[in-house]
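> Sequence and predicted structure below; questions after.
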Amino acid sequence: METYGFTSLPLIVRKVMSEFHASDLASNLKDLDLECDSKPLQRSLGLSWDVNTDNFLFQLSSENKPITRRGILSTINSLYDPLGFLAPVIIQGKLLLRKIVSETVDWDQPLSDETAAEWKSWRDTLIAIETLRIPRTYVPYLSKTATKELHVFSDASEKAIAAVAYLRTTDSSGEPNIGFILGKAKVAPTSGHTIPRLELSAAVLAVEITQTIVDNLDLHIDNREILHRQ
């Protein structure tokens, strides 16, 4: 690799670390041997980055919260997911919370057996989240990108609206690759909105995340091709 000007990540990290006094390093880096030890996980609240595999992963709290309105809200808010990887899961918890609120349950009052069973069923699905491994990069390493396309989808139902964005690239040989960029989901209003109106709200959400992506990534968007609706 050095012949072609590439440097391994541990070497780069070692050079950076050498510029700091040991007392200024994070506790998990002070005695780290980058040749022998496993690379550390970099954490931001519940979202972690595995330096070894260059994947994002989630490490959830094992604390069992009380099965009350307050406990459910605390559990849902503990799922830190800024990019929307877990949106399909989190939105189910938010829908259940809305159901509980509509039942005018006190914050610390135990839930009914039926609602508690629904909550436990949803909570049990969270275990699978820790097995997720999501690539940090949008395109494979060392691939020469020939074309870049931003694809944004939106949809709505009586329960929720959502939008998601992907980056589709092709390399010089024509091989395609899809990378997840950003997703968002919101609970739909309880009444007074038709499906077409909710679909328009989802389209607005799609435009919002598109603007966020265009503002932060080096992507050229042709305005003549930005919208297509089937």
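Nice, I can see it.
> going forward, measure contacts and count neighbours with C-alpha atoms only.
Will do.
> all helices for this structure, in order.
9-18, 69-77, 87-102, 113-125, 195-216 (DSSP state H).
> Could you dump the ones you listed into CSV with mean neighbour count and distance to P189 added?
Compiled in CSV, the helices of the chain are given as follows (neighbours: other Cα atoms under 10 Å; distance: least, Cα to Cα, whole Å):
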stretch, mean neighbour count, distance to P189
helix 9-18, 12, 48
helix 69-77, 16, 19
helix 87-102, 17, 10
helix 113-125, 13, 21
helix 195-216, 16, 9
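> one more structure, for comparison:
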Amino acid sequence: MFSHDTIETILKIFYVDDCLKSASSVTQATALIRDITEVLREGGFHLTKFLSNSTAVLESVNELDRSSAVLNLELSDLPSEKTLGIQWNMANDSFGVRVNIKQKPHSRRGMLSMISQVYDPLGFIQPFMLPMKRLIQSLCNQQLDWDDPLPESAVEDWNLWLDHVPLLKNVSIPRCYKPPNAVIVSTQLHCFGDACETGFGAVCYLRFVDSNGNIHCSLVLGKSRVTPLKPVTIPRLELVAAVTTVKLGTMIVQGLDYDVNNVLFWSDSTTVLHYIHNTARRFQTFVANRLAIIHEHSRPSQWRHVGSKDNPAAVA
């Protein structure tokens, strides 16, 4: 018989043919590798390309079954490798951003092609990406064709953005949410939303409290969007941001292995908070439809007010 952890890993942690799993100790990790390999071998599947930030775990794996990134390296010198498109620096166990944009013509098509080369599923660099998305939207508003030359001002903004792309290599986000060797007594998920005339966004953080009362916060996920071309009032945009926030928080809770004690949603819009807490009044269709989503995934008591200057979602 195999452990519950082994079976749950096989059923839930595989993404197509990749398995990403965290373990709290070397012993647990090596046992998982052994058991998962044995289970899948019975079905005719041979697991290979193992990677770990622990040299002890890698040493427990047959050298031929290790990833090519560590196959011919000294295990004391762990490399940086892509994991589901995210750059993982195994030496310091952190996520980073490595972007190599191939130059395209200065046109709407070319700009869209270059932006599409940046893969950011966890939203680490959304504040960097949104200005260029807004630029592309403004060019659409000018009714430029896909291959028309861009206005000089747009080319200048675009080239300035490209000049700053190499600085993304300095972005480093710890992979592990929890602080090392801490006994966690409380886990909360805090989700923030914000909007302005040109865009809206949301970001979620895990907040841990350990047995000594120390507090540790970790970035989980961020998301940003440009506002629609059709003019929308700021209160309505803030409501759209609140919908994005609650959807993001719900997705995270469903995907986390942690027992989250409390989920809190934050907005700096008092109008949106009044909307959410007013369950008796009937609103116009636009507001009513979005409130229905918010109330489906959260309770009014979970929503709090945060000052605009203290709202981390404003960065997006």
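Received, thanks. What you see is a predicted model; the values in this text were computed from it and never measured.
> Now render the helices of the first structure as a markdown table, adding distance to L60 of the first structure.
Converted to a markdown table, the helices of the first structure look like this (distance: least, Cα to Cα, whole Å):
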| stretch | distance to L60 of the first structure |
| --- | --- |
| helix 9-18 | 27 |
| helix 69-77 | 10 |
| helix 87-102 | 13 |
| helix 113-125 | 11 |
| helix 195-216 | 26 |
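> Among these, which comes closest to Y138 of the first structure?
helix 195-216 (12.8 Å; Cα to Cα).
> what stretch of the second structure does that closest one fall on?
Matched against the second structure by TM-score structural alignment, helix 195-216 of the first structure falls on residues 234-255.
> And that stretch, how far out from the chain middle?
Taking the mean of its C-alpha atoms, stretch 234-255 of the second structure sits 14 Å from the chain's own mean (Cα atoms, centre = their mean, to the nearest Å).
> how about C140 of the second structure, what's its match in the first structure?
The alignment partner of C140 of the second structure in the first structure, by TM-score structural alignment, is V101.
> Next: V97 of the second structure.
Under the alignment (TM-score structural alignment), V97 of the second structure pairs with F58 of the first structure.
> List the residues that contact that match.
Applying Cα atoms under 8 Å, 6 or more residues apart in numbering, we find F58 of the first structure in contact with 46-48, 129-130, 132.
> Show me those that map onto strands.
Applying DSSP state E to the contacts of F58 of the first structure, the entries found in strands are 47-48.
> In the second structure, what residue corresponds to K184 of the first structure?
By TM-score structural alignment, K184 of the first structure lines up with K223 in the second structure.
> So what's the residue count around that match?
Using other Cα atoms under 10 Å, the number of residues around K223 of the second structure comes to 25.
> Kindly report the same for S172 of the first structure.
As a burial measure, S172 of the first structure scores 11 neighbours (other Cα under 10 Å).
> residue contacts, the nearest residue to it once chain neighbours are set aside?
Spatially, and ignoring its direct neighbours in sequence, S172 of the first structure is nearest to A146 (5.3 Å; Cα to Cα, 6 or more residues apart in numbering). Counting by Cα under 8 Å, 6+ apart, A146 of the first structure touches 169-172, 174.
> If anything else comes up later, I'll come back, but that's it for now.
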